[in-house]
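Visitor: Fold the following.
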Amino acid sequence: METEIPALLRLRENIRPERFTFHSARMRMKTVNKDELAAMDSQSDRCALELSDAAVDVLGYACLVATMSMGLGYHRVSEQRLHGRTVENGQPAPVVTSAGALVDALKVLDAKKIVVIAPYMRPLTELVVNYIANEGHTVIDYVALEIPDNLDVARHDCSRLPDIARSLKYSDADAVIVSACVQMPSLPVVPMVEAITGKPTLSAAVATTYAMLKKLGLERVAPGGGALLSGAY
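Guide: A predicted model of the protein is given here:
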């Protein structure tokens, strides 16, 4: 989130007049497993409070799998609770989660059938697949890259993703999720995967950018953000 969302919004600044500042508060997590994700999620209230001190206009909760691992539909609970922290602090701001942003983006694209690339271990990837399915979408194929260390997720070479996407059964899909994780880089290859598959291609970071722009009341457009941020939606 701290790299690809600012990158998208900086690219947007080249074509639109709005300017952005970025502020972050971090939750601790080293190994991507269910226990550490739950501990991480428990720190989100502190982060929302800290960021609201800066009177920000929108907050984004980045970790998709931390939200999805807390139970089906949890993004709605999380967004409402964290917004409440900003209200209590006298600086009310809307909150989007990357989990909610991703499933909402699939609705915007009218993507009923999708394929997914995720960096998580298989049990967590299956949890993500089930969460997405519970929101009304069918995951027809997916790959779990099974990277347990959070820093290794960030170091994953995104140039591998186009070949991974080629290996998926995407011909009947309505969209490709090239990274179901804001930590795993994918932004440089989003247009390439769209060209390879002929399908709208998005990531958790692209979807979160779309959701943030929507909450800000701004045109949802950013160069390099694929179909979702092309201006068509």
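Visitor: can we go C-alpha only for contacts and neighbour counts from here?
Guide: Will do.
Visitor: Quick check: the residue nearest the centre of the chain vs K215, distance?
Guide: For the chain, A204 is the residue whose C-alpha lies nearest the centre (C-alpha atoms, centre = their mean; 2.2 Å). Per C-alpha to C-alpha, to the nearest Å, A204 is found 16 Å from K215.
Visitor: got it, and C158?
Guide: In terms of C-alpha to C-alpha, C158 sits 29 Å off from K215.
Visitor: How about residues contacting the longest helix that the chain contains?
Guide: In the chain, with assignment by DSSP state H, the single longest helix is helix 74-88. Contact with helix 74-88 is made by 44-45, 48-49, 52, 67-68, 92-97, 99-100, as judged by C-alpha atoms under 8 Å, 6 or more residues apart in numbering.
Visitor: and this one, so I can compare the two:
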Amino acid sequence: METEIPTVLRARESVLPERFTFHSSRMRMKHVTKSELERMDADSDRCADELSDARMDVIGYACLVAIMSMGHGYHRQSELRLQQRTVLNGGSAPLVTSAGALIDGLTAMKARRISIICPYMKPLTRLVVDYIENEGFEVHDYCALEIPDNLEVGARDPMALVEIYKKVSLANIDVLVLSACVQMPSLAAIPVVQGASGIPVVSAAACTTWQMLKKLGLATKVPSAGALLSGDY
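Guide: Alright, predicted model coming up:
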């Protein structure tokens, strides 16, 4: 998120007048395992406190799998709790989670049947699939790249997805989630895959940006960032 969302917002600045600054507070996590994700999530209150000290206009929680591994519907609980932390700190800010943003983005697109690509190990990928299906979507097919090291996930070439997506069935799907992880880069591949497949393409990072813009009351239009950020939603 610390690379792709600023890149998306800079692209937006090329066509619209608003200007953005980007600030972060980090939760520690090295290996993408359920136990480390739980410890990381427990640190999110501190991050909300630190960012609200600086009086943010919107705050995004970047890790989709940390939320989805905590149980069905947890993004609503997390968003409510963390937003309340900002209120208590005197710096009230709307709170967006990448997990909730993906669900809300797919809902806005009226998607029902989707396929997804994840960097996670298969057990965590299944948790993500179950979480999304519990929200009323059909996950037609998925690909688990099985990369346990979080740094390795973040260092991947986004254009590798131009070939990886071909391994996933796209039969009668409404949307392809090219990266269901804000850590795995995908932005450069989104317009390429969308053009080649003819299917609307989103990512967790694109959905998070869309939700942030919605919370700010701004136009959700960004060049070359996928269907959700076309300005139509």
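Visitor: who wins for neighbours among the contacts of helix 74-88 of structure 1?
Guide: A99 (30 neighbours; other C-alpha atoms under 10 Å).
Visitor: In contact with it, which residues?
Guide: 63-65, 67-68, 75, 204.
Visitor: Of these, which belong to helices?
Guide: Judged by DSSP H, the contacts of A99 of structure 1 include 64-65, 67-68, 75, 204 as members of helices.
Visitor: so what's T86 of structure 1 closest to, chain neighbours aside?
Guide: Excluding its sequence neighbours, the residue lying closest to T86 of structure 1 (C-alpha to C-alpha, 6 or more residues apart in numbering) is P92, at 4.7 Å.
Visitor: I'd assumed C143 of structure 2 was in a strand, is it?
Guide: Yes - C143 of structure 2: assigned to a strand according to DSSP: H, G, I helix; E, B strand; the rest coil.
Visitor: What's the local residue count around it?
Guide: C143 of structure 2: 21 neighbours (other C-alpha under 10 Å).
Visitor: what do you get for S167 of structure 1?
Guide: With neighbours defined by other C-alpha under 10 Å, the count for S167 of structure 1 comes to 12.
Visitor: Pull up the gap between it and D141 of structure 1, please.
Guide: The spacing between S167 of structure 1 and D141 of structure 1, counted by C-alpha to C-alpha, is 10 Å.
Visitor: N33 of structure 1 too?
Guide: Remark: distance between N33 of structure 1 and D141 of structure 1 (C-alpha to C-alpha) = 22 Å.
Visitor: quick one: furthest residue from the center of structure 2?
Guide: Most distant from the centre of structure 2: G90, at 27.0 Å, with distances by C-alpha atoms, centre = their mean.
Visitor: Please give me every residue in contact with that residue.
Guide: Contacts of G90 of structure 2 (C-alpha under 8 Å, 6+ apart): S52.
Visitor: Over to R156 of structure 2?
Guide: 184-185.
Visitor: the helices in structure 2, which residues?
Guide: Under DSSP H, structure 2 gives helices at 4-13, 34-42, 44-53, 64-68, 74-88, 98-108, 122-134, 150-154, 161-164, 190-197, 204-216.
Visitor: Just give the number of residues close to V175 of structure 2.
Guide: Neighbours of V175 of structure 2 using other C-alpha under 10 Å come to 22.
Visitor: The residue nearest to T86 of structure 1 against S52, yeah?
Guide: Yes - P92 of structure 1 is within contact range of S52, at 7.4 Å (criterion: C-alpha atoms under 8 Å).
Visitor: Give me the nearest residue to S24 of structure 2, chain neighbours excluded.
Guide: Leaving aside its chain neighbours, S24 of structure 2 sits nearest to L51 (7.1 Å; criterion: C-alpha to C-alpha, 6+ apart).
Visitor: So the one you found sits against S25, correct?
Guide: Yes - because the distance of 6.7 Å satisfies C-alpha under 8 Å, L51 of structure 2 is recorded as touching S25.
Visitor: between the two, which one's more packed in?
Guide: L51 (19 against 13).
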